[in-house]
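Visitor: Predicted model follows, preceded by the sequence.
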Amino acid sequence: MTTTATGPQPLLGDRRSLAQQLTLKVFLLVPFAALIAAVPLVWGWGLTWLDVILTAVLYVVATLGVTVGYHRYFTHGAFKANRALRVALGIAGSFAVQGSIIFWVASHRRHHAYADRDGDPHSPWLFGTSPTALLRGFWHAHMGWMFSRDVTNYQRFAPDLLRDKDIRVVSRYFGVWTAGSLVLPAVLGGLISWSWWGALTAFFWAGLVRIAALHHVTWSVNSICHMVGSRPFASRDKAANFWPLAILSMGESWHNSHHADPTCARHGVLRGQIDIAARTIWVFERFGWAKDVRWPTPERLARRRVAG
């Protein structure tokens, strides 16, 4: 607990109501069930090239909304964005259905403040190092932590976003963006194919399955990337680089590099490390939508390299 001019500020804020808990479970478990159902469906019927294209496009948009927007911009201030880009990133990130901007940012800033220690909302190491403890920790880090009724204190970890009128509005209408994330693919699928069946399959694949896949890629950064991988840079925690997730996560799985230098706009800082999110920020910078980008320099990298 820290103390400020207004008194002590605990890690946790208000608890979720039972209605909020039920809603959360629906939006976490229904897409997951759709992902499981997708396995027999893909072998039999109900998947078209239109579904594949819509799924891929919306996956990229929502994933970049989280990686570029929620994470590198809103959480860590890796660059400055003009108003239009800031709002667009907030809405795109909301399409990932991982919580509102303020919820996500507060939780992630708390994660960095207490990474792999007591206070971290989703460390896989909180229960010990035995096989049973690590299995429990993996579940907790991957998705179990989100079923808790406790919510990170916004005033302590995201006061800047609470003061931002635009972001408060985007955050307040998170439910609208969530509905849009499901309705938009169905509308596009129906109009392009001019059929109800096209609307239904697009809703399933580009809506439910896409959201579930994105959920598990993001959650894998919390779980797998704190357990397995390489650690070429010094950090205070067990964050690791896990290359198999690099493309699907748009560069987020270069997690050791990120924890060693959290405000850096590029996570894949070594040769051959693909970082689609960083390239997207580079494009925004070229168009003049982003500025003061915190790109890595040889000096910064050298200071953080593990000796040996």
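Guide: Arrived safely.

Visitor: Please make it C-alpha for all contacts and neighbour counts, starting now.
Guide: Will do.

Visitor: Packing partners of whichever helix in the chain runs longest?
Guide: Counting by DSSP state H, the longest helix found in the chain is helix 18-44. Helix 18-44 sits against helix 210-223, with contacts defined as 3 or more CA pairs under 8 Å, 6 or more residues apart in numbering; DSSP states H and E.

Visitor: Return the distance of the helix it packs on from the chain's centre.
Guide: 8 Å (CA atoms, centre = their mean, to the nearest Å).

Visitor: Which elements pack onto it?
Guide: helix 18-44, helix 49-64, helix 131-142.

Visitor: rerun that using 6 Å as the cut-off
Guide: helix 131-142 (3 or more CA pairs under 6 Å, 6 or more residues apart in numbering; DSSP states H and E).

Visitor: how about the helix it packs on: buried residues?
Guide: Within helix 131-142, the residues scored as buried using 16 or more other CA atoms under 10 Å are L134, L135, R136, G137, F138, W139, H140, A141, H142.

Visitor: and the angle from the strand or helix carrying L182 to helix 18-44?
Guide: For L182, the enclosing helix or strand under DSSP states H and E is helix 174-193. If you take axes from the mean of the first three to the mean of the last three CA atoms, to 10 degrees, helix 174-193 sits at 20 degrees to helix 18-44.

Visitor: Residues contacting helix 174-193, please?
Guide: S94, F95, V97, S100, W196, G198, A199, A202, F203, A206, G207 (CA atoms under 6 Å, 6 or more residues apart in numbering).

Visitor: Use this one as the comparison:
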Amino acid sequence: MAFIDVVLQRPSYGWMDENGNLVKPAGKQLFAEFCSRINIFKSRKNWIALAGWFWVLCLLPFLFLFLFTYFNWKLLFICIFYSMVVMGTHGTIWYHRYGTHRAFIFRNAFWRFITQNLVVKLIPEEIYIVSHHVHHSKSDQPGDPYNASAGFLYCFLADTNHQPIAKDLDEKNYARAAVLVKHTGIKINSYEQYQKWGSIADPGRTAALWIANWVCWYGIFYLIGGHALACALFSGALIWVIGVRTFNYNGHGKGTESHRDGLDFNRKDLSVNQYRPGLLAGEWHNNHHMYPGSARSGFLPYQIDFAWYYIYVLYKIGAVSSYHDSKKQFYENYYVPYKNASKKESVKDFVD
């Protein structure tokens, strides 16, 4: 089988039935799979599937402190801004455009490290990056790890149920999987270590970097605004990491054809451009699926793209050595032909 078909751990209910149709598991099946995947007593190879949700649980005390001890409306606004704009934009920059698609290149490891740790860390790179390659290869088809056609829970629990890499890859396919994340700077397990831990990343180093990131950011927030600000911003991180698990379900029209003329030009899958994630985090999803390797996804004048602005500023100061921008191709291949066809249609309607 092709690498893309075997690189992710197959769920117990499978990707497709004997007729090649998408399996749409019931909620009970999805939760059973979730519980099995995070059970490190069953297998230590489940550690990385557990890690993301363990980090979520670690954020709950900050939320309780914020809501019941430090709450005020100004801090709530800051919390939401950090969640929607700062965390959201960072996810687009680091995991999406750099981690998966390598849409730009850092000048050196220093700027890569700074960008990687710009916010509170909540997602292991391999969980996002490897599965996102599969998502683009099989978008809205059986095998897409967060196929919106299978329902909300299928997408919401995908980071645990569908996104971890397979635990039984041969040495050649493991090396191919490791290459997909090597450029992010994480320490890559040898094949023997992978056979022990079931992951590309080393659990000890992952935990150490996670703790260092959280301690550093809590300290910075505390120095700026005390425990109140720190708890508010860590709560914002919690809101983001829960919300991002819902994104692909909404970003692919909840599994239905929801394209709009003049806005969603890519019709090869169900992806749509949404205003909230687009304006707040630069995630113009239909544009991205059209040109996944582009460092800019906000092509039209009103399509604000904070992720692109960050990348471009780093380029201007020399921290990014090169980038790919598909705006020109978008206009030539899609927008200009659409506008010309619309004008011809308007003239025809007028004459008729």
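Guide: Cool, the structure landed. Source: prediction; values computed, not measured.

Visitor: before we move on, back to that, ranking the contacts of helix 174-193 of the first structure by neighbours, who comes first?
Guide: In terms of neighbour count, A202 stands highest of these at 32 neighbours, by other CA atoms under 10 Å.

Visitor: Hmm, that one is touching D51, no?
Guide: Yes: counting by CA atoms under 6 Å, A202 of the first structure touches D51, with 5.2 Å between them.

Visitor: In contact with Q9 of the second structure: list those residues for me.
Guide: I165, A166.

Visitor: What is the burial count for W289 of the first structure?
Guide: Neighbour count of W289 of the first structure, defined by other CA under 10 Å: 17.

Visitor: Alignment lookup: it to the second structure.
Guide: For W289 of the first structure, the aligned residue in the second structure is A319 (criterion: TM-score structural alignment).

Visitor: where along the stretch 151-300 of the first structure do the helices fall?
Guide: 154-157, 159-162, 165-172, 174-193, 196-202, 210-223, 255-260, 276-286, 298-304 (DSSP state H, counting those that start in this stretch).

Visitor: mean shift of the last one relative to the second structure?
Guide: So that's helix 298-304 of the first structure. Compared with the second structure after fitting, helix 298-304 of the first structure deviates on average by 3.3 Å (mean CA distance after the TM-score superposition for the first structure).

Visitor: How far does that helix sit from its chain's centre?
Guide: Relative to its chain's centre, helix 298-304 of the first structure lies at 26 Å (CA atoms, centre = their mean).

Visitor: Show me what it is packed against.
Guide: If you count contacts as 3+ CA pairs under 6 Å, 6+ apart, helix 298-304 of the first structure packs onto no helix or strand.

Visitor: Mind doing that once more with 10 Å?
Guide: Where contact means 3 or more CA pairs under 10 Å, 6 or more residues apart in numbering; DSSP states H and E, helix 298-304 of the first structure is packed against helix 255-260.

Visitor: The second structure: matching residues for the helix it packs on?
Guide: Residue span in the second structure matched to helix 255-260 of the first structure, by TM-score structural alignment: 285-290.

Visitor: how big's the offset between that stretch and the first structure?
Guide: Looks like 0.4 Å for stretch 285-290 of the second structure (mean CA distance after the TM-score superposition for the first structure).

Visitor: Need the contact partners of that stretch.
Guide: 96-97, 136, 139, 247-248, 251-252, 259, 263-275, 277-278, 282, 291-292, 294-300, 326-327, 330 (CA atoms under 10 Å, 6 or more residues apart in numbering).

Visitor: Over to stretch 62-70 of the second structure?
Guide: By CA under 10 Å, 6+ apart, stretch 62-70 of the second structure touches 60-61, 71-72, 75-76, 79, 227-239.

Visitor: can you do 8 Å?
Guide: Contacts with stretch 62-70 of the second structure, where a contact means CA atoms under 8 Å, 6 or more residues apart in numbering, come from A228, C231, A232, F234, S235, L238.

Visitor: okay if I get those residues as CSV plus distance to W47 of the second structure?
Guide: Putting the contacts of stretch 62-70 of the second structure into CSV (distance: CA to CA, whole Å) gives the following:
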residue, distance to W47 of the second structure
A228, 32
C231, 27
A232, 28
F234, 23
S235, 24
L238, 20
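
Visitor: between those, which is closest to S36 of the second structure?
Guide: L238 (23.6 Å; CA to CA).

Visitor: The closest one matches what in the first structure?
Guide: L238 of the second structure maps onto A212 in the first structure, with residues paired by TM-score structural alignment.

Visitor: Same check on I105 of the second structure?
Guide: Aligned partner of I105 of the second structure by TM-score structural alignment: K80.

Visitor: likewise N117 of the second structure?
Guide: Checking TM-score structural alignment: N117 of the second structure goes with I91.

Visitor: quick one, the helix or strand hosting its match and helix 174-193 angle?
Guide: Assessed by DSSP H and E, I91 of the first structure sits inside helix 83-94. Helix 83-94 of the first structure runs at 80 degrees relative to helix 174-193, counting by the same axes, to 10 degrees.

Visitor: about what we covered before: my guess is the match of N117 of the second structure contacts G65. True?
Guide: Yes: assessed by CA atoms under 8 Å, I91 of the first structure is found in contact with G65 at 7.4 Å.

Visitor: higher neighbour count, those two?
Guide: I91 (27 against 24).

Visitor: Tell me how far the more buried one lies from D150 of the first structure.
Guide: 25 Å (CA to CA, to the nearest Å).

Visitor: follow-up on the earlier one: separate out the buried members of the contacts of stretch 62-70 of the second structure.
Guide: Buried among the contacts of stretch 62-70 of the second structure by 16+ other CA under 10 Å: A228, C231, A232, F234, S235, L238.

Visitor: Surely the fifth one touches V56?
Guide: Translated: S235 of the second structure. No: here S235 of the second structure does not reach V56: they are 10.1 Å apart, not a contact under CA under 8 Å.

Visitor: rewinding a little: can you say which two of the contacts of helix 174-193 of the first structure are spatially most distant?
Guide: For those, the maximum inter-member distance is 31.0 Å, found between S100 and W196 (CA to CA).
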